[in-house]
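Trainee: Got a sequence here, can you build the structure:
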Amino acid sequence: MISVTEARARILAGLSATTPETVSLAEALHRVTARPVVSRLSNPPGDVSAMDGYAVRAADAARGARLRLIGAAPAGHPFAGSVGPGETVRLFTGSLVPAGADTILIQENADAEGESVTVREAPGPGRHIRRMGQDFRAGDAVLTAGYRLSPRHIGLAAAAGHPWLTVHRRPRIVILCTGDEIALPGEPLPPGGVVSSNGAALAAFVRAAGGEPVLLPTVPDRLEAIAEAAAAAGGADMLITTGGASVGEHDLVQAGLASRGLVLDFWRIAMRPGKPLMHGRLGEVPMLGLPGNPVSALVCAILFLLPALQRLQGLPGHPPAAEPVRLGSPLPANDIREDYVRASLLVPEDGGGWIAHPYGTQDSGQISRLAAADALLVRPPFAPALAVGEMVPAIRLAPLGL
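Mentor: So this is what the prediction gives:
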């Protein structure tokens, strides 16, 4: 068995970012930039007023001075002339500052009557003016390559004059579930059967992480059926299997894929849940074989598939971040395998940090416990027992969006 860290490193080593494509801003949310976004213009495009008020010359705007109103310049309608001695132009937030003016007299500090404006409070030079390029200038790289685009970044790209962005293509992930006992949700269960939750969960996982899932029909535990289904992975960015990766005589995924040219990299990880994880290549397609137990499959997806999807989208593919939380219930000593303990998190009434309460049972078939969990508590191999109040690393699930 190899460690979780080594397994993740070996999976990521065989992956590279998908090819770039150009999409509209409306389609760019959560995509990853494939090249820098260079601004086509300056922001603001000229000196503009930051407030409603009057464009004036500071030398003329002493308290009590009366200025002659010579025009107005609403945003989008610049004043064509210039401001001379003793003159002023009515401005609004975002209006271009006309030539000759060097400060803004805000309307709260002015009394206007007809074509005359009296200064109640003198503005200093340069007050309330946003200078051309104060935010960014034409030619500036406002976003680097490898940025996952949030709504804030979409707004920045739009302000920089880009209706289209070059991003990495969404990774196409083929998902193959196996097992004679598997029935789809809503179908009658065969004798000894179970409902397949892995296919739906993994497809949703891939979509939430930025990929494009292709969920194949479930195949029975027959070598030829598994081999035939694997042909659908051609051209995919990754093949995910679930089930059939353990050591039973009906766990046939490895043998079935071997007939299609699977080159196995590793099998079995020193972790709980998820020991029978498998990784290799099916021709040019990376393959990740997840366990059939639903909790094991999803925990392995969090630890291995999520970084892989990030790497395929042009991101580094870091492991999920862990942060220290305080135990509200004790934890026993750990054995040889790295353990990922499902737990709830609570914030105490005094407003302190997270308090973790591990679930009493950690069976890898209890999908309800994983669905209710707030975190996975990380227990290294041979970690000693921990008492209430001690700290333990936790992978919080909500920030992952999963």
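Trainee: From now on I want contacts and neighbour counts done on CA atoms only, so please keep to that.
Mentor: Noted.
Trainee: ok, residues contacting the helix or strand hosting L67?
Mentor: Element membership for L67 (DSSP states H and E) is strand 66-73. The contact list for strand 66-73 (CA atoms under 8 Å, 6 or more residues apart in numbering) reads 60-61, 79, 86-92, 95-96, 115-119.
Trainee: can you check stretch 129-139 too?
Mentor: 38-50, 97, 103-104, 142, 160.
Trainee: can you map out the helices along the stretch 51-200 of the chain?
Mentor: Secondary structure of the stretch 51-200 of the chain (DSSP state H, counting those that start in this stretch): helices at 151-159, 198-208.
Trainee: Also the stretch 251-400 of the chain?
Mentor: 253-258, 294-300, 306-312, 367-372.
Trainee: Now tabulate those helices in JSON lines and tack on distance to R137 and mean neighbour count.
Mentor: Listed next are these as JSON lines, based on distance: least, CA to CA, whole Å; neighbours: other CA atoms under 10 Å:
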{"stretch": "helix 253-258", "distance to R137": "55", "mean neighbour count": "22"}
{"stretch": "helix 294-300", "distance to R137": "45", "mean neighbour count": "25"}
{"stretch": "helix 306-312", "distance to R137": "31", "mean neighbour count": "25"}
{"stretch": "helix 367-372", "distance to R137": "48", "mean neighbour count": "15"}
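Trainee: Among those, which comes closest to S24?
Mentor: S24 lies closest to helix 306-312 among the helices of the stretch 251-400 of the chain, at 20.7 Å (CA to CA).
Trainee: these two touch, right, G289 and R281?
Mentor: No. Counting by CA atoms under 8 Å, G289 does not reach R281; the two are 10.7 Å apart.
Trainee: and those two? which has more neighbours close in?
Mentor: Counted by other CA atoms under 10 Å, G289 and R281 do not tie: G289 has more neighbours, with 26 against 19.
Trainee: and the residue lying closest to R222 once chain neighbours are set aside, what is it in contact with?
Mentor: In this structure, R222 finds its nearest non-sequential neighbour in L252, 7.1 Å apart by CA to CA, 6 or more residues apart in numbering. By CA under 8 Å, 6+ apart, L252 lies in contact with D221, R222, L223, I226, G244, A245.
Trainee: I'd like the structure of this one too, to check against the first:
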Amino acid sequence: MRTVEEHQAVVAGLLAPLPVEEVALAAAAGRVLARDLPALVSLPGFTNSAMDGYAARHAEVGGASEDSPVRLPVVEDVPAGRSDGPPLQPGTVHRIMTGAPVPDGADVIVPVERTDAATDVVTVTGSPAAGTHLRHAGEDIRAGELAMPAGTALGAAQLGLAAAVGYATVPVRRRPRVLVLSTGSELVEPGLPLAMGQIYESNSVLLAAAVTEAGGEARTLHFVPDDVDQFLATVRAELSWADVLVTSGGVSAGAYEVVKDAFRELGTVEFGKVAMQPGGPQGAGTVDGVPVITLPGNPVSSFVSFEVFVRPALRRALGHASPDRLRTAARLTAPLRSPAGRRQFLRGRFDGAVVDQVGGPGSHLVAHLARANCLVVVPEDVTELPEGAQVAVVLIEGALQ
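Mentor: Okay, the predicted model is just below:
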């Protein structure tokens, strides 16, 4: 029986880093930077005003007050975007807008609120200290400095930075193409009538959504029958598109385990058990050179297996600097039991410093899974934990409120 870490290493070893492509910023949200990104320009690119007000010399306005105002002529208007402003001459001020270039000779911006806002001769009734309200060139980042390292996940702030330092496109790793296949002759498409012994097929929906959330592109194969020849023919007809095939079901120890039967004939996929619950039966290998990861068929087992093995491997192939989910610690609100020798992944609701278990350990409890926002991790050598014990929780998204 493999440990969780051993099987994680096997799965991770199947997926090589994906090719790099340049994409427009508008299409790069959620992608992962493939190379270091140096700043093409400094930010700010020039010293500019942080306020609407008047560019002045502090030596001339620093003593202004309500009782002793200073009156100076306004000789220039400097809106944002003006590039031809002259230097500030002694005994004068320039009316200036936020973001506009500060004229040479000015060392303070007097906010408009501390003046009478005149446009010809302004009355200054107070001034901040010298250097106040100036955004100095390069104080955020200088041209040539590292703006973002490879492995950065590109969200709104990161894409805004890329644009601000001069990039129209960014190098990212291609999204992994994941073929998702769920097996079982008992499966029926949602919305159709169910006969006795049939169930609605949900794993492909669950896994395809998980692939998308992890940064991949999913394609599903539905309702492949429990027949080895048909199964292999269907799979091979689609494999040329995929970077990886993820299956659910057909890997346990019983009869009619079509995934195990078909891939064992090829001899390129290894099946076994992992010391975890849920999700013990696992398989990994290749088919026609394409990586294959086989997951158990119960929905909770399939979800947990994806979270533990497939998601980090996909994100690592995408180049994420931190491919794993965020973890934290929390206190249990109730005692729990766990089987010896198995790492338990229980569904939970994390709320600040505490975590509630959601439902029981059964791998069929999909409604409870949908209400969880974390996985509570219980080590293999722990069989009982009291109320108030501290546990590790893996934060997941998508829980019902």
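Trainee: Got a TM-score for the pair?
Mentor: The TM-score (TM-score structural alignment, normalised by the length of structure 2) is 0.92; 394 aligned residues with a CA RMSD of 2.1 Å.
Trainee: Looking at the contacts of strand 66-73 of structure 1, which are in strands?
Mentor: In this view, these that belong to strands under DSSP state E are E87, T88, V89, R90, L91, S116, V117, T118, V119.
Trainee: Now the buried members of those residues.
Mentor: E87, T88, V89, R90, L91, V117, T118, V119 (16 or more other CA atoms under 10 Å).
Trainee: Give the equivalent position in structure 2 for the fifth one.
Mentor: In other words, L91 of structure 1. In structure 2, the residue paired with L91 of structure 1 is I96, using TM-score structural alignment.
Trainee: pretty sure its match contacts P79?
Mentor: Yes. With contact defined as CA under 8 Å, I96 of structure 2 and P79 form a contacting pair (6.0 Å).
Trainee: that older thread, which of the contacts of stretch 129-139 of structure 1 fall within strands?
Mentor: V38, V48, S49, T103, I104, V142.
Trainee: Touching, V195 of structure 1 and P185? I think so.
Mentor: Yes. Look at V195 of structure 1 against P185 with CA under 8 Å: they come within range, at 5.8 Å.
Trainee: So for the two, which sits in the more crowded spot?
Mentor: Shown here are V195 of structure 1 and P185; by other CA under 10 Å, V195 has more neighbours (15 against 12).
Trainee: how far away is R82 of structure 2 from K273 of structure 2?
Mentor: Here R82 of structure 2 is placed at a distance of 69 Å from K273 of structure 2 (CA to CA, to the nearest Å).
Trainee: out of those two, which sits in the more crowded spot?
Mentor: K273 (17 against 11).
Trainee: That one pairs with which position in structure 1?
Mentor: That one, K273 of structure 2, aligns with R268 by TM-score structural alignment.
Trainee: ok, for that match, nearest residue in space, not its chain neighbours?
Mentor: R268 of structure 1's closest residue in space is P276 (CA to CA, 6+ apart), at 4.4 Å.
Trainee: what about that neighbour, how many neighbours?
Mentor: 24.
Trainee: what does the one 4 residues further on give?
Mentor: When neighbours are defined as other CA under 10 Å, G280 of structure 1 has 21 of them.
Trainee: Could you pull out the strands in the stretch 301-401 of structure 2 for me?
Mentor: For the stretch 301-401 of structure 2, strands defined by DSSP state E, counting those that start in this stretch occupy the ranges 327-332, 336-337, 343-351, 354-357, 374-378, 384-385, 390-395.
Trainee: and the fifth one, what other elements does it pack with?
Mentor: It refers to strand 374-378 of structure 2. strand 343-351, strand 390-395 (3 or more CA pairs under 8 Å, 6 or more residues apart in numbering; DSSP states H and E).
Trainee: again, only using 10 Å
Mentor: Judged by 3 or more CA pairs under 10 Å, 6 or more residues apart in numbering; DSSP states H and E, strand 374-378 of structure 2 is in contact with strand 327-332, strand 343-351, strand 354-357, strand 390-395.
Trainee: ok, and which of the ones you listed has the densest surroundings?
Mentor: Among these, strand 343-351 has the highest mean neighbour count (mean count of other CA atoms under 10 Å), at a mean of 23.
Trainee: Just to check, V206 of structure 1 is in contact with P307?
Mentor: No. In this structure V206 of structure 1 lies outside contact range of P307 using CA atoms under 10 Å: 11.3 Å.
Trainee: Find residues that contact each of those two.
Mentor: Common contacts of V206 of structure 1 and P307 (CA atoms under 10 Å, 6 or more residues apart in numbering): A301.
Trainee: And A100 of structure 2, how far from S49 of structure 2?
Mentor: To S49 of structure 2, A100 of structure 2 is 6 Å away according to CA to CA.
Trainee: Equivalent analysis for N298 of structure 2, please.
Mentor: 61 Å.
Trainee: Between the two, point out the one with more neighbours.
Mentor: More crowded of N298 of structure 2 and S49, by other CA under 10 Å: S49, with 28 against 19.
Trainee: Can you tell me what C300 of structure 1 aligns to in structure 2?
Mentor: In structure 2, the residue matched to C300 of structure 1 (TM-score structural alignment) is S305.
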